[in-house]
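Asker: Take this sequence and fold it.
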Amino acid sequence: MTDTIAPTPSQKGFLAWVERTGNRLPDPVFIFFYLILFLVIVSVVLAFMGATALHPTQVNADGSPVVIKSASLLSAENIQRLWVEMPKTFTHFHPLGYVLVVMLGAGVAERSGLFAAGIRQAVRGAPLFLLTPVVALVAMLSNHAADAGYVVMIPLAAILFASVGRHPLAGIAAAFAGVSGGFSANISPGQLDALLFGITEAAVDGSGLDPNWAMNIAGNWWFIVVLMFIYLPVIWFVTDKIIEPRLGKWVPDDRQAADYGNEAKPLNDDQRKGLRRAGLAMLAVCALWAAMTFGPGTPLLSDETAVPGQAWYVTATPFFRSLVAGFMILFLAAGWAYGSAAGSIKNHRDLVDMMAEAMRDMGYYLVLAFAAAHFVAMFTWSNLGLISAIHGANGIENSGLPLPIALGLIVLFTGLLNLFVGSASAKWALLAPVLVPMLMLLGISPEGATAAYRVGDGATNIITPLMVYFPLILVFARRWQKDFGLGSLTAMMIPYSVWMLISGVILMVAWIAFGLDLGPGAPMSYSLPG
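Answerer: Here you go, the predicted model:
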């Protein structure tokens, strides 16, 4: 967790309270440590009290429902499991392999300069009246570029707005809303999908409700595309009609006029040549995957017997599961092709160094994953996740709330939690063991639970000081307005957060009401096996 700027005495009220409260929270790694201690205590108390629930699908030999009992984490069996299986618990944590594999390729694409050059080229040629939506669109697409979206796109947006006489802070707001508020909106699955669905798979496996469910990185594909095209006009409207009029006319001083930096410079010939080669490399990888899917032998299609009504999904399961490796190869090939033309990759050793640097940057994530893996595993061992899910599902069912409304409330709860826990993976690791099986019991697929989470998580990223890039955005803003403070940044982004949350909740409710698929082979509705 990064340090944030302390509120000044003049900053009072709710925003200052949120900042003070957030700054008192420990690092997410220690949050998991404290939660594990709390989980141990709760498991002991509930095991002593004899907390139980009836399994919704499993039955005994005599036909009676299986009784799920709360298990103490201080039992001899669980203590032994903790110490003996610690390496397995860590290395078998589903998100770990998915994220590391994708980052091997994405690290090359980022460090070769491909992502930065692609963002600059996409934004520079936009017509004046389309500047805001183009900035917002490229900002959302830049999430495939990991940190490049924050580091390149946001300061570049300020420069682009300033170069045409518009307020640079409005450019920062639009880009920040796209990169961070639209964190889950994109044209195709990427690193975030691998991360979130890995945690979802761990939650499904831990519940024991459906041993046949398999992670599909494309499980939210249709949803995130629609979300992108809904967020695009929202960001456009808020920027041009709310934020920029409140900022007023921008009058640059001499320093600002001379300090636009190198971000606004056009690409040189080598960089443009690199982009062309990267495009060809991406087409080649797509053609390779198409050949393995539809060509002789069809290695990415399955011959397994399908469940009635799910034939296409079962047949294509190997293809979906191969997309994690596919994105790694795609980013690696495109980054290498760009770097060899632009001069950032001179030989194979440079390529290997970039991959190694990407893994070094994952050091903190490895520590966080170790803590999260043990929390998720111990939550499963205690049976508290499944017991909570069953009783929670029964409570929602008995409350009489329509399922779309209940799902909308879950989105709002996720957005509220985001104000206090900045890490997307940390929050989903906390929520997934309960929310995923609970919604499965209510007829919502694991893909639907993941979609509901990502809507709430993205909408409030831009107003929490605990978001890791929040202080960096403040630095970018102070380049153009020296007295721009934390409260100013938060106040500027609240309208985006409110409208994105409202539109996201409406989309989520409408999606479940119409029963649309969330992605290829990923329906919103769900029925437990048996």
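Asker: From here on, just use CA atoms for contacts and neighbour counts.
Answerer: Will do.
Asker: Let me see the ranges of the helices in the stretch 101-250 of the chain.
Answerer: Here the stretch 101-250 of the chain has its helices, by DSSP state H, counting those that start in this stretch, at 114-124, 131-141, 148, 154-163, 168-176, 191-207, 221-237, 244-247.
Asker: Could you identify which of those helices is most buried?
Answerer: When the helices of the stretch 101-250 of the chain are scored by mean count of other CA atoms under 10 Å, the highest mean neighbour count falls to helix 168-176 (a mean of 29).
Asker: ok now that one, how far from the chain's centre?
Answerer: Centroid displacement of helix 168-176 relative to its chain, using CA atoms, centre = their mean, to the nearest Å, is 21 Å.
Asker: Which strands or helices does it pack on?
Answerer: Other helices and strands packing on helix 168-176, by 3 or more CA pairs under 8 Å, 6 or more residues apart in numbering; DSSP states H and E, are helix 131-141, helix 154-163, helix 244-247, helix 470-478.
Asker: The structure of the following sequence is requested for comparison with the preceding one:
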Amino acid sequence: MEQQEKKGLTMRILDWIERVGNKLPHPVTLFAIFALMVVVASWIFSTMNVEVEDPATGETLQVVNLLSSDGIQYMFESMVENFVGFAPLGTVLVTMLGIGIAERSGLISAMLRGLVTSVPRSLMTAALVFGGIMSSMAADAGYVVLTPLGAVLFAGLGRHPLAGLAAAFAGVSAGFSANLLLTSLDPLLGDLTIQAAATIDPAYADTILYTMNYYFMIVSVFVLTIVGTLVTDKIVEPRLGEYKGGVKEEVDYISPIEKKGMIGALIAFLVTIGLMALLVVPTWGPLRDPDDFLASPFFHSLVPVILIMFFVPGYVYGKITEEIKNDKDVANQMSETMASMGIYIVLAFTAGQFVAYFNHTNLGKVIAVSGAEFLDSVGFTGIGLIIAFIFVAGFINLFIGSSSAKWAIMAPVFVPLMMQLGYSPELTTLAYRIADSTTNIISPLMPYFAIVIAFAQKYDKKVGIGTLISTMLPYSVIFSIVWIIMLLIWMLTGAPIGPGAGFEYNG
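Answerer: Below is the predicted model:
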């Protein structure tokens, strides 16, 4: 009985968050309001002479006033650049060109129907969460590929599509730091950690490896897959209830011509992979860095790679099934895909202004440094300090979307601080990665938050920021709790979190 009451209270809280959030204006309007608020806040804090010292450079950071003469000039001159330079815009649109061919030729539909009719229903959620977690190998591509795919997959199973979208989004974003392989994030954060550690102990900094959190992240893949599956099946989907929207994803058995098309698409896919491998695997490959594979141009070229990987099999499938007869069909299918992205393009305009203003005014850096100074002043030690750091880093993540940008600010403060208290830089980096990943899915400032709303509105036009935050909050809270418990158990056992990486620093 008590458990039911607690469950009822949780659901009521989530419903209240959704109602309050959805009473806000349309996301397009909301981001415009946010941008206006940044303008006003920049004026207020600049007149108060708010400033902090950048721990990374030692320079004094002041809030830039957007209502000054220079600020107004910046807003007018940067408007177009803020729009076209909005981080996810090009990634999403270019990727969708390839996905559009694969989708409108019928390949994705056929693959999903084959998956639905062959894989046990009970494993669908786990497969989706696991795929989302592993998608960080392809940087941000999981947001564009797996999130809408999760909705389509669940709809085809007769389940609520927003539950599928949520499961994929949780895996891609909340599990971003976990993987069975190293990703581009490891050297990115690793270099910042090494630089910060060198200010205290250069000799120790030279021993820090990019694989510093590897063991912990491998185990996290399986733990988060199980937890994400349970949250989806036991909390999120029951709360969403039965889907009564107008969008139906029919799942029929594969016809002979579709099987033939899928075989052709598979052959085309394997050939494409082989050709791509020639660009990356040999030491002379133009997309390979012979000295540091993780720094290879290949990892900075994943968007066009994904475009090609979807386009070629989709085109071959369409030719075999005669869904594509000539180049006009290809052009039409691409244009139809771009037309469906209209709401996202509008969202990108207002969201781009907001993010650019927030960065230009230094408000995000001021919040981050102030949070770091607060944590330094409260006097926590031991496990309490680690947990407090995770909460502060998670709070800062709500305001600064870029993982590397936050760590560039926080590492010079917290890595030396933790080392002086006897904790290793590797542990500090791990705690930061936990905080950064788990709060991505509830931050409207996360660059891909807007596109996830746009994907969700395909199935429910009323979906707003409140709906998405209330849907994703259980993942954020439970992932955080589970990851912190994992970390505490790991610390108690003394097991290494990566090759040669322990918890203690004895300088």
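Asker: Looking at the helices and strands packed on helix 168-176 of structure 1, which is nearest to Gly504 of structure 1?
Answerer: helix 131-141 (15.0 Å; CA to CA).
Asker: Could I get the helices of the stretch 101-250 of structure 1 in CSV, plus columns for distance to Phe32 of structure 1?
Answerer: Below are the helices of the stretch 101-250 of structure 1 laid out as CSV (distance: least, CA to CA, whole Å):
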stretch, distance to Phe32 of structure 1
helix 114-124, 33
helix 131-141, 30
helix 148, 28
helix 154-163, 32
helix 168-176, 29
helix 191-207, 15
helix 221-237, 29
helix 244-247, 41
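Asker: and of the ones you listed, who's closest to Gly13 of structure 1?
Answerer: Closest among those, once you apply CA to CA, is helix 244-247, at 20.9 Å.
Asker: C-terminal to the closest one, which secondary structure element comes first?
Answerer: helix 254-257 (DSSP states H and E).
Asker: before we move on, the earlier item: closest to Leu35 of structure 1 out of the helices and strands packed on helix 168-176 of structure 1?
Answerer: helix 470-478 (25.6 Å).
Asker: so which of the helices and strands packed on helix 168-176 of structure 1 comes closest to Leu351 of structure 1?
Answerer: When those are compared by CA to CA, helix 131-141 sits nearest Leu351 of structure 1, at 24.3 Å.
Asker: Quick check: the helix or strand following that closest one compared with structure 2, mean distance?
Answerer: Next in sequence after helix 131-141 of structure 1, counting helices and strands by DSSP H and E, comes helix 148. On superposition with structure 2, the mean distance recorded for helix 148 of structure 1 (mean CA distance after the TM-score superposition for structure 1) is 3.9 Å.
Asker: ok, back up a step: distance to Leu227 of structure 1 for the helices and strands packed on helix 168-176 of structure 1 - can I get that in TSV?
Answerer: Below are those laid out as TSV (distance: least, CA to CA, whole Å):
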stretch	distance to Leu227 of structure 1
helix 131-141	11
helix 154-163	21
helix 244-247	24
helix 470-478	23
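Asker: so which of the ones you listed gets nearest Val204 of structure 1?
Answerer: In terms of CA to CA, the element of those nearest to Val204 of structure 1 is helix 131-141, at 29.1 Å.
Asker: Thr460 of structure 1 is nearest to which of the helices and strands packed on helix 168-176 of structure 1?
Answerer: Closest to Thr460 of structure 1 of these is helix 470-478 (CA to CA; 11.9 Å).
Asker: I'd like to know which elements that closest one is packed against.
Answerer: Counting by 3+ CA pairs under 8 Å, 6+ apart, helix 470-478 of structure 1 packs on helix 154-163, helix 168-176.
Asker: In CSV, list these along with distance to Pro402 of structure 1.
Answerer: Listed next are these as CSV, based on distance: least, CA to CA, whole Å:
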stretch, distance to Pro402 of structure 1
helix 154-163, 40
helix 168-176, 34
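Asker: Can you say which of the ones you listed is nearest to Val45 of structure 1?
Answerer: helix 168-176 (45.2 Å).
Asker: From Asn326 of structure 2, how far out is the spatially most central residue of structure 2?
Answerer: The centroid of structure 2 falls nearest to Ser173 when counting by CA atoms, centre = their mean (3.4 Å). From Ser173 of structure 2 across to Asn326 of structure 2, the span is 39 Å (CA to CA, to the nearest Å).
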